[in-house]
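Asks: Sequence and predicted structure, then a few things I'm wondering about:
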Amino acid sequence: MRKICLLTVLFLGISLQTYGQGRISGLAFGDFYYIASHHNQALRDQNGFWFRRIYFTYDRDLGEQFTTRLRLEMNHPGNFTAGDAIPFVKDAYLQWDFHAQHRFYLGILPAPMFDLIEALWGYRSVEKTPGDLFRLGSPREVGLSFQGSLLETGVVRYHVAFGNNEATRSEGYRGKKLALALQLLPQPWAVEVYGDYGRLREGEQATTWHGLLGYRTPSLRLGAIYEAQEVTIERGRDYTLRYFSVFGSGQVAPRLYVFGRIDRMLEPNPRVGNNPYLPLATTSKATLWIGGVDIAMTPQVRFQPNVELVRYDEEGLDSDVFLRWTFFVTF
């Protein structure tokens, strides 16, 4: 894997020197963390440093209508074991701007579920969006998609995708996933209705939808989302996963921002027990509280001390308390 990464970097360097058309960018974020309390007693007082994400991105124009992107991601294991940051391909797609208002994508590409909420939340360096954290969907898909605007003003936008339903992996089951997001964006408001249908495996399928409302200005972002997923199993018990979330952030000084978020899991979630970096109990409803400050040392360097508190409805489960000093660097 290291040889592959070195060859990739060498190839990109030669391409830039030869053709001069590529653009390299990247980011990195991680934390020093301390677990003050946890429902799993084995994790109490655990602490350390880790990188939760490192991006290395190469974009290149292929003529007037075509562009391509290759993005590698690396991160330390999130299961509290020692391990290296292993790289993998996060994005690899061809973009075709076949119309002034419409684009076509093919490859490993962003999924429609997370476009708007990631922009409104704005603090992926602190925590995933709720749908990603609670595993109602993957932020990547292998397949094809169309994105664009239904009006010249850009107020009404769409994003539709069709793919393997295997995140960044190749096909493992013949079932597929179809997803559609419709957005209404009259500044400063943002409204989104989203839905998808996917076959998870033989005899198991899932339908997901959400409604999202947001408000954003240069100094203030607010949002609320409700999302539900219904899983139907032919030879098993059907189940539903639901949550709602409210969040916000604002500028309080030239280089100082504050942010907060509340997520409410309305059912116990069997998928979150092995969550990287924030493992949750699978037997109880729960409420997640996130709060912190964002200190902009420069436009590219930020420190974001924060606290994550998870309180469970089930008696006998201790709360989870994570104290973190998060750093975020872009280039």
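Replies: Thanks, I have it. Numbers count the residues shown, from 1 in each chain.
Asks: Please make it C-alpha for all contacts and neighbour counts, starting now.
Replies: Fine.
Asks: got the residue ranges for the helices in the chain?
Replies: Secondary structure of the chain by DSSP state H: the helices cover 2-19, 115-121, 130-133.
Asks: can you put these in TSV and add distance to L184?
Replies: Converted to TSV, the helices of the chain look like this (distance: least, C-alpha to C-alpha, whole Å):
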stretch	distance to L184
helix 2-19	38
helix 115-121	11
helix 130-133	20
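Asks: right, so of these, which gets closest to Y173?
Replies: Nearest of those to Y173, taken as C-alpha to C-alpha: helix 130-133 at 21.7 Å.
Asks: can you pull the buried residues of that closest one?
Replies: By 16 or more other C-alpha atoms under 10 Å, the buried positions in helix 130-133 come out as 130-131, 133.
Asks: so of the helices of the chain, which one's packed in deepest?
Replies: helix 130-133 (a mean of 20; mean count of other C-alpha atoms under 10 Å).
Asks: Tell me how far Q229 lies from V155.
Replies: Distance from Q229 to V155, counting by C-alpha to C-alpha, to the nearest Å: 28 Å.
Asks: between the two, which one's more packed in?
Replies: Per other C-alpha atoms under 10 Å, whichever of Q229 and V155 has more neighbours is Q229, with 20 against 14.
Asks: Now do the contacts for that one.
Replies: Q229 makes contacts with 136, 206-209, 240-242, as judged by C-alpha atoms under 8 Å, 6 or more residues apart in numbering.
Asks: quick one: which of the residues you listed is nearest to G13?
Replies: For the contacts of Q229, the nearest to G13 is L136 (38.0 Å; C-alpha to C-alpha).
Asks: Second structure for comparison follows:
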Amino acid sequence: MKVKQFLIAALAISMSLGAVAQEKAAFTPSGKATGKVFFNYHYDMSDGANQESSFEIKRTYFGYKYQISENFTASVTFDVGKNDGGSDYSAFLKKAQLEWKMSPVVKVSLGMIGLEQFSDQEKFWGYRYIMKSFNDEYGFGPSADLGIKAKFKISDDFFANAFIINGEGYKKVQDDDGKQRFGADLVYHHKGLIAKLYIDANSATVVDGTGNENDVTATAFSAFAGYKFSDHFRIAGEYNKMNNATKYSKVADNHDREGLSFYSTYSFNKKVEIFGRYDYLTSNTLSGETGKWNLAKNGDALTTGIQYAPVKGVKMALNYQAFMHKDVNAKDNSMLFVNFEFKF
């Protein structure tokens, strides 16, 4: 727990340092509303598919951002999408955060905050409306949660983030044990290169098969590197590992998952580009078992397609998505999509 105490101290010190900042008198507060919609039509070519084709709205975001002063910004975002209860269009509070620019090198965010685990990967991938980035897609971490984080500018090329959050994600409240998730990352960004190391940890009391209670610590680790060779071509890869958890919010002793993701884009011009991505997901074998505990969901995923962006705020893509199961008894998925993103 010394690491957690250190992070708490670092956040407290950074907040105290910003208290001496002076605001300029000429600033005029302002704000704007935003919206984003993910819409698609897909055709399922998998053997034995129950639903051959469908139109869907997978996600809709509504938000408002207000610049209170030169150093304070407030923002609220609602995420409208399918929930575990079966409703297709339930609204969740995705973000309700206050950002405080304490100094040129320290910025603190608190409330329901956007997280850093896969933010850089998602931005580099660039096709969130088609498919989530690896950590988000396979449940290695949430995109937002209740808590506090601080971003530090170490140099023109190095940045660090430290955070303490509830750990259950933005769709759930804090669990009964009241234990938090804490972690940090280090990002290097120079010209076309970006590299990132991330780690977090959270603990929970787990009851084993004999009824004994044990404190188990779950961890997540990721390493990411991407390079943009020019305005036309970019390529990236990442490795992700999660220990002692079946999902970021579900601690389970000795249940591990890991995987790789590689993706690349070639842009012909500002409107047309082609892209491809490959994911590999696997899990460990539990003591006394002969097969991997997550075999039903282990496998290889392939996504490839072409995107057309006719005007600013509108994107559309024809793409193919497949998932090849490691379980020989499971049927592979094969789907053709036409995805749209429109925003204001």
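Replies: Cool, the structure landed. The shown structure was predicted, so the numbers you read here are calculated from the model rather than taken from an experiment.
Asks: In the contacts of Q229 of structure 1, which residue is surrounded by the most others?
Replies: The most neighbours of any of the contacts of Q229 of structure 1, using other C-alpha under 10 Å, belong to L136, which has 23 neighbours.
Asks: residues contacting the counterpart of F140 of structure 2 in structure 1?
Replies: Using TM-score structural alignment, the partner of F140 of structure 2 in structure 1 is L136. Shown in contact with L136 of structure 1 (C-alpha under 8 Å, 6+ apart): 208, 229, 241.
Asks: Distance of the residue nearest to the second one when sequence neighbours are not counted relative to L43 of structure 1?
Replies: When you say that, I think you mean Q229 of structure 1. Leaving aside its sequence neighbours, Q229 of structure 1 sits nearest to T208 (C-alpha to C-alpha, 6 or more residues apart in numbering; 4.2 Å). T208 of structure 1 sits 33 Å away from L43 of structure 1, going by C-alpha to C-alpha.
Asks: now G26 of structure 1
Replies: Relative to L43 of structure 1, G26 of structure 1 is positioned 32 Å away (C-alpha to C-alpha).
Asks: How about Q101 of structure 1?
Replies: 50 Å.
Asks: Equivalent analysis for V193 of structure 1, please.
Replies: Separation of V193 of structure 1 from L43 of structure 1 (C-alpha to C-alpha) stands at 38 Å.
Asks: what do you get for G316 of structure 1?
Replies: For G316 of structure 1, the distance to L43 of structure 1 - C-alpha to C-alpha - is 16 Å.
Asks: follow-up on the earlier one: and of the buried residues of helix 130-133 of structure 1, the nearest to P112 of structure 1?
Replies: G131 (11.9 Å).
Asks: What count of nearby residues applies to the residue lying closest to the closest one once chain neighbours are set aside?
Replies: Spatial nearest neighbour of G131 of structure 1, excluding adjacent residues (C-alpha to C-alpha, 6+ apart): G137 at 6.5 Å. Per other C-alpha under 10 Å, the neighbour tally for G137 of structure 1 reads 19.
Asks: G137 of structure 1 is in contact with P130, isn't it?
Replies: No. G137 of structure 1 is beyond contact range of P130, at 10.1 Å (criterion: C-alpha atoms under 8 Å).
Asks: about what we covered before: more neighbours: which of G316 and L43 of structure 1?
Replies: L43 (16 against 8).
Asks: Quick check: the gap between the closest residue to the more buried one other than its chain neighbours and D132 of structure 1.
Replies: Nearest non-adjacent residue to L43 of structure 1, counting by C-alpha to C-alpha, 6+ apart: I35, 7.0 Å away. For I35 of structure 1, the distance to D132 of structure 1 equals 22 Å [C-alpha to C-alpha].
Asks: repeat for A167 of structure 1
Replies: 12 Å.
Asks: joint contacts of these two?
Replies: Residues touching both A167 of structure 1 and D132 (C-alpha under 8 Å, 6+ apart) are 138-139.
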